[in-house]
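Asker: Whatever this is, show me its structure:
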Amino acid sequence: MASPPQPPIAGIADFLADPVKSADFPQTILRFRNDRAAASVGFDGLSDEDWLAHFGRFTPLPANLPQPLALRYHGHQFRTYNPDIGDGRGFTFAQLKDDKGRWLDLGTKGSGTTPYSRFGDGRLTLKGGVREILATEMLEALGVNTSKTFSLIETGEDLHRGDEPSPTRSSVLVRLSHGHIRIGSFQRLAMLDRPEELARLATYVLEHLYGEAPGDEPAVRLLDQVVRRTARLAASYMAAGFVHGVLNSDNINVTGESFDYGPWRFTPFWDPDFTAAYFDHHGLYSYGRQPQAIHWDVVQLAIALSKIAPIEALAPVLDAFPEIYEGAYAGAMLARLGVRPRGAEEDLALVQAIEQGLATRTVGIDRFFFDYSGGRRRPGPYDATYAEHFSGVEAALARYDGARMTDHPYWSDALPCSMHIEEVEAIWTAIDSQDDWAPLHNKVAAIRRMGEAHAWPN
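Answerer: Okay, the predicted model is just below:
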């Protein structure tokens, strides 16, 4: 078991978090352990008994946080500022260094009530935990910078929810994440007019999450990093066909890592208006509006940082978001396609041709990228569709070189590996009605196989 140095979050916990205790669950039944993620922090050899003790009963890890920390933050939720939020059903349990030397957090979901629970029970449905496994595994396989679902343990309680059949089974989830500092963490300190703590938090992020010296303008350097990282995140969502569902400012991690999956979905077709959350009545966080939504959240960070830096220095950094996004978007689309870039103008033209073809909704997003992997279309059932609607793509691709080996057996499958709502529901139904976990574990294996075939760079 790893024995890391003193977790750096302890140095800012006085203004960032509150010490809390985990709920005492009736049961701890191990349902999922991510040994691949655990290996990166030295926990892959942990026995199931010790795993349950640490990630179900939350016995402190050696030389780590003596007590979990519930983080304090504010945030804009559907563009309305809310000062009454924070970690209401989760906490930061530990910090560990991974095999790349980065500080990572072990954070929870469903671990019990905290000072920020308001009227919630602090719990997580088992279905919610299963959905988070599927989201994180699929996004990782598609090259999105995402938190990893580290552990899922069933806890033996009956939960009642207004938006799904109840009573339903309960769970506690642990995620491995590159920090849990949100844009809302900075908004809270700005709203409370605490410039010294804002500066301390900016320095913490630069030093311990980015590995940078704060320098003379820590707020400007921080904003520059967040702009670049979140623009890449937005681009990767679009290339993956993913809709997060709730891109509030308290759900945007300043490391640019995607996390906290509630009503997420993958859109089957190229549909800018496709939404994931039933309560997103105006499509604020629809598929096509995600880059705008994330940019808006980063604007809120800039407003908060203006407490400790002149807006004249922050504005040019913020204004770079659209251009950075455009380049990142083209890069993400070409990376999923598996071809080498040829230059900004030519790459943009290829991406526009892909969008035009997909916008006809005659072929799904996953099917298109599967059929054209490596830049050359393989014969199949959609040949006539491609000939009619994707002639511009084929003409553009003739000038591109493949950047991916296509000899992996995955590329000979009849169908691409996808993750649409019908399959999510079928996997959950098997668990709920028959306690059959095989469909989930089989799907995770299939997703990881797809990720290997894509051969994303580390």
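
Asker: Please make it C-alpha for all contacts and neighbour counts, starting now.
Answerer: OK.

Asker: what's the longest strand in the protein?
Answerer: Using DSSP state E, we find that the single longest strand of the chain is strand 148-159.

Asker: Report the contact partners of the residue nearest the centre of the chain.
Answerer: With distances taken as Cα atoms, centre = their mean, the residue of the chain nearest its centroid is residue 258 (2.3 Å). Residues near residue 258 by Cα atoms under 8 Å, 6 or more residues apart in numbering: 144, 145, 146, 147, 233, 252.

Asker: Would you mind putting the residues you listed into a markdown table with secondary structure alongside?
Answerer: Shown next, in a markdown table, are the contacts of residue 258 (DSSP: H, G, I helix; E, B strand; the rest coil):
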| residue | secondary structure |
| --- | --- |
| 144 | coil |
| 145 | coil |
| 146 | strand |
| 147 | coil |
| 233 | helix |
| 252 | coil |
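
Asker: Sequence B follows; please return its structure for comparison with A:
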Amino acid sequence: MRAEPQPAEYTPDTKITEIAGFLADPVEAARFPRHELRFRNRRWDTAVGLADLSDEQWVRHFGAFEALPNNLPQPLALRYHGHQFRNYNPEIGDGRGFLFAQMRDGAGRLLDCGTKGSGTTPYSRTADGRLTLKGAVREILATEMLEALGVYTSKTFSVVETGEELWRDDEPSPTRSAVMVRLSHGHIRIGSFQRLMVMEEHTALKKLVDYCLDAFPGPPPPEDAPGRDEPAVILLHQVTERLADLAASYMVAGFVHGVLNTDNMNISGESFDYGPWRWLPAWQPSFTAAYFDQTGLYAFGRQPEAIRWNLHQFAIALRPLAESKPLIAALERFGPLYGEAMMRRFCWRLGVAQQGPERDAALVEAAEVTMREAKIGPDAFFYRHREGRAAEGRLAETLEGYKPLTGDHAYWSDGIEQSMLIDEVETLWSAIDERDDWQPLHDKVTAIRRMGNALGEAPKAQGHA
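Answerer: Here you go, the predicted model:
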């Protein structure tokens, strides 16, 4: 079974103020005509000591953004640059969100409350700083499904409908508005480091490295790693481990993020900031989520390479603090770490104990062939063949000798199978849009969490805090 988040007392810890002078700008939240609570994450409000807030208090903090006790007195819009579809853009930053609060969870981790749709900032450019309600609903579905499938992800913490009409090119307009809060293990991006490197703020760059090592602790580099005592090298090793695991988790989940730019890569290794995501309808490496990704740069099968490319940009940003050789040595670990994570996560989702690298690699290959030939996606494959059942031909031969992870067959005997294909997403949204019926969404979240509980805890990379 999946472990529930540990209950905690509310423990504010505004560690970001140590570096806010060069990382962020104080901003004000927008004033909205209406505040109607639409989603509150009862699984995670307990983990940060906020379960006792009434819904009215909740909306005051996460809709009107009244400061939480002893927390940040004013929201902070973070500054960063980034490669967007591999074109460097220095004109970005938090354009419709801000960091609202920081606190410790029951495991002692430092967590951020970050917003989306909370109004304009110095980095909004020509945008209105708002979020559509449909966008918020999509993020609920993405984060809940990813969490259930063992992907290290931000949590959709709160959604408040705000009563404005928004016009968008990619939605029937006018459309409803919302403000969302995500609970995330930090919001420090690769793009945060890129900005400091480009601006030659090397002292600030070193301080940011130190902050990340303290806020997101991880294991030391391997014993034979060159420069293993240098802070920048240590951080790159840790981030390499985390992002290799993240890449594998996307592939095993059959998830296509859609916009894997460097400003969407979190140093903590946590997936966040979801836009035009999709789940695979069938195993197709060329499947692309974003309609504007016309070259397929971030297609499903290219995601590991895209994440590795982003990691190279992180190493370049750290170059003022370390020599090339130890940084290159850290980057070279990505491929082997990704392969290990693929096999580890694949066997976990299939519900079988690993049998060693050679056999596990053959199992992954046989499964991919099976999915292509049967024209099914990972959701159907893993459910159909959980614990090795109903396998035929090459897949059955490859699975011979594999043992179930546990004696608990609840995942498939109870009929627990969930998917998140685009047709169902649109159906759930239509119920809200046309009839203001939120029950199908709530039922879907309940079903996804039940599946996650049956799957159990996913194996994580050592680099995760």
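
Asker: before we move on, back to that, tell me the counterpart residues of the helix or strand just after the longest strand of the first structure in the second structure, please.
Answerer: Next in sequence after strand 148-159 of the first structure, counting helices and strands by DSSP states H and E, comes strand 168-177. Strand 168-177 of the first structure corresponds to residues 175-184 in the second structure, going by TM-score structural alignment.

Asker: same thing with stretch 251-271 of the first structure?
Answerer: With TM-score structural alignment as the criterion, stretch 251-271 of the first structure aligns to 264-284.

Asker: For my notes, confirm residue 102 of the second structure occurs in a helix.
Answerer: No: counting by three-state DSSP, residue 102 of the second structure is not part of a helix but strand.

Asker: Check the secondary structure at residue 113 of the second structure for me.
Answerer: Strictly by three-state DSSP, residue 113 of the second structure counts as strand.

Asker: Counterpart of it over in the first structure?
Answerer: Aligned partner of residue 113 of the second structure by TM-score structural alignment: residue 106.

Asker: now swap in residue 251 of the second structure and tell me
Answerer: Per TM-score structural alignment, residue 251 of the second structure is aligned with residue 238.

Asker: Beyond the helix or strand containing its match, next helix or strand please.
Answerer: Secondary structure assigned from DSSP H and E places residue 238 of the first structure in helix 218-240. Per DSSP H and E, the first helix or strand lying C-terminal to helix 218-240 of the first structure is strand 242-243.

Asker: following that next one, which helix or strand comes up?
Answerer: Following strand 242-243 of the first structure in sequence, per DSSP H and E, is strand 265-266.

Asker: just checking, residue 360 of the first structure touches residue 389?
Answerer: Yes: look at residue 360 of the first structure against residue 389 with Cα atoms under 8 Å: they come within range, at 7.5 Å.

Asker: Looking at the two, which is more packed in?
Answerer: Set residue 360 of the first structure next to residue 389 and count neighbours by other Cα atoms under 10 Å: residue 389 wins out with 19 against 15.

Asker: Which residues are in contact with the more buried one?
Answerer: 357, 360.

Asker: and with 10 Å instead?
Answerer: Counting by Cα atoms under 10 Å, 6 or more residues apart in numbering, residue 389 of the first structure makes contact with 353, 354, 356, 357, 358, 359, 360, 361, 362, 363.

Asker: Provide a list of residues in contact with residue 182 of the second structure.
Answerer: 41, 99, 111-116, 139-140, 143, 154-159, 272-273.

Asker: swap in residue 231 of the first structure?
Answerer: Taking Cα under 10 Å, 6+ apart as the test, what residue 231 of the first structure contacts is 225, 256, 291-292, 294-295, 298, 320-329.

Asker: neighbours of the residue lying closest to residue 272 of the first structure once chain neighbours are set aside, just the number please.
Answerer: Spatial nearest neighbour of residue 272 of the first structure, chain neighbours left out: residue 288 (3.9 Å); criterion: Cα to Cα, 6 or more residues apart in numbering. Using other Cα under 10 Å, residue 288 of the first structure has 20 neighbouring residues.

Asker: Kindly state which residue of the second structure is aligned to residue 288 of the first structure.
Answerer: Match for residue 288 of the first structure (TM-score structural alignment): residue 301.

Asker: Wait, that match touches residue 284, no?
Answerer: Yes: using Cα atoms under 10 Å, residue 301 of the second structure is in contact with residue 284, at 7.6 Å.

Asker: Now list whatever residues contact both of the two.
Answerer: residue 254.

Asker: List the contacts of the closest residue to residue 248 of the first structure other than its chain neighbours.
Answerer: Excluding the flanking residues, the one nearest residue 248 of the first structure by Cα to Cα, 6+ apart is residue 77, at 4.9 Å. Counting by Cα under 10 Å, 6+ apart, residue 77 of the first structure makes contact with 85, 246, 247, 248, 249, 250, 251.

Asker: which residues does the fourth one contact?
Answerer: With contacts taken as Cα under 10 Å, 6+ apart, residue 248 of the first structure has the following neighbours: 75-81, 183-184, 285, 293-294, 296-297.

Asker: Please apply the same query to the fifth one.
Answerer: With contact taken as Cα under 10 Å, 6+ apart, residue 249 of the first structure is in contact with 73-79, 81, 182-185, 187, 293-294, 296-301.

Asker: If anything else comes up later, I'll come back, but that's it for now.
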